[in-house]
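> Next comes the sequence, and after it the predicted model I'd like to discuss.
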Amino acid sequence: MFIGIIFFFVIGLIIFPIIKGISIWSNNNQQPRVNAQAKVVTKRTSVHGGGETNAHNSYFVTFEFDSGDRLELQVKGQEYGQLVEGDNGELQFQGTRYLGYTRYRNYI
């Protein structure tokens, strides 16, 4: 009986993140694609793992819209490196999915 409970608990720990990921993916697909003027206000990283396992970095960027609202989106490492706090440009996103950012050029 105890082994059966542990078995279902472990299976639940495996299946729950899969179902959650599919739910987020589906919800993002139902959202409209949005292009909006936004400013990069902050960047952060989150490190998972390490020790005897491989470390995994997650990269996040917070954008601020003209209305003052802010949105934090997860981005790929290459995008994270190219975005600079204070950049002004056009953000493309769909739900919580980052699609791209086009920086405005400031001519002097």
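Cool, got the structure.
> can we go C-alpha only for contacts and neighbour counts from here?
Will do.
> ok, Met1 to Gly12 distance?
17 Å (CA to CA, to the nearest Å).
> Which one's more surrounded, those two?
Taking neighbours as other CA atoms under 10 Å, Met1 and Gly12 compare with Gly12 leading, 12 against 6.
> next up, a second structure to put side by side with the first:
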Amino acid sequence: MGFGFGNWIFELMFTIVPLLFIVLFVYIFVRGFKEHQYNKNSPRLTVWAKCVVKRYKHSGTHEHHTHTNYYATFEVESGDRMELAIYGTEFGLIAEGDEGMLTFQGRKFISFERNKKPQA
């Protein structure tokens, strides 16, 4: 009665959709693992830096299941800038224009000690 074509598409969707979810999950896992390995294998550095910009990214609905990511852009003595994801507690303590000792490892923020002068 014409159900053959519809059944074929239905069965195909039950194969493709789970495969897409599996591929997406593996991609996200591998990307996160590579980022972790990069940070782990990078040296921990402490440099004099100035916080030049702060921003946050809010995701989710306004009613339930919201998440906020916090970022700060630091400028080091050479003039290079780096944006690092920071904790919400640090976001509230760091102001744009603050100078101090920034400690990071790879792309991972460790700490920022405001107004601490580097020892010559």
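Alright, I've got the coordinates. Keep in mind that what you see is a predicted model, and the values were worked out from it rather than measured.
> Let me know the TM-score between chain one and chain two.
The TM-score (TM-score structural alignment, normalised by the length of structure 1) is 0.91; 106 aligned residues with a CA RMSD of 1.6 Å.
> buried set for stretch 64-81 of structure 1?
Of all the residues in stretch 64-81 of structure 1, those buried under the rule 16 or more other CA atoms under 10 Å are Glu64, Phe65, Glu72, Leu73, Gln74, Val75, Tyr80.
> That stretch aligns to what range in structure 2?
Using TM-score structural alignment, stretch 64-81 of structure 1 corresponds to residues 75-92 of structure 2.
> Just the endpoints, please. Distance across that stretch?
Separation of the first and last residues of stretch 75-92 of structure 2 by CA to CA is 19 Å.
> Please name the nearest non-neighbouring residue to Phe112 of structure 2.
Leu102 (4.5 Å; CA to CA, 6 or more residues apart in numbering).
> cool, and Ser58 of structure 1?
Ser46 (5.0 Å).
> quick one on the thing from earlier: hmm, Ala72 and the residue nearest to Phe112 of structure 2 touching each other?
No: between Leu102 of structure 2 and Ala72 there is no contact under CA atoms under 8 Å: 11.2 Å.
> Which helix or strand contains the residue positioned nearest the centre of structure 1?
Central residue of structure 1 (CA atoms, centre = their mean): Gln74, 1.9 Å from the mean position. Assessed by DSSP states H and E, Gln74 of structure 1 sits inside strand 70-75.
> From the rest of the structure, what touches that strand?
Contact with strand 70-75 of structure 1 is made by Ser58, Tyr59, Phe60, Val61, Thr62, Phe63, Glu64, Thr96, Arg97, Tyr98, as judged by CA atoms under 8 Å, 6 or more residues apart in numbering.
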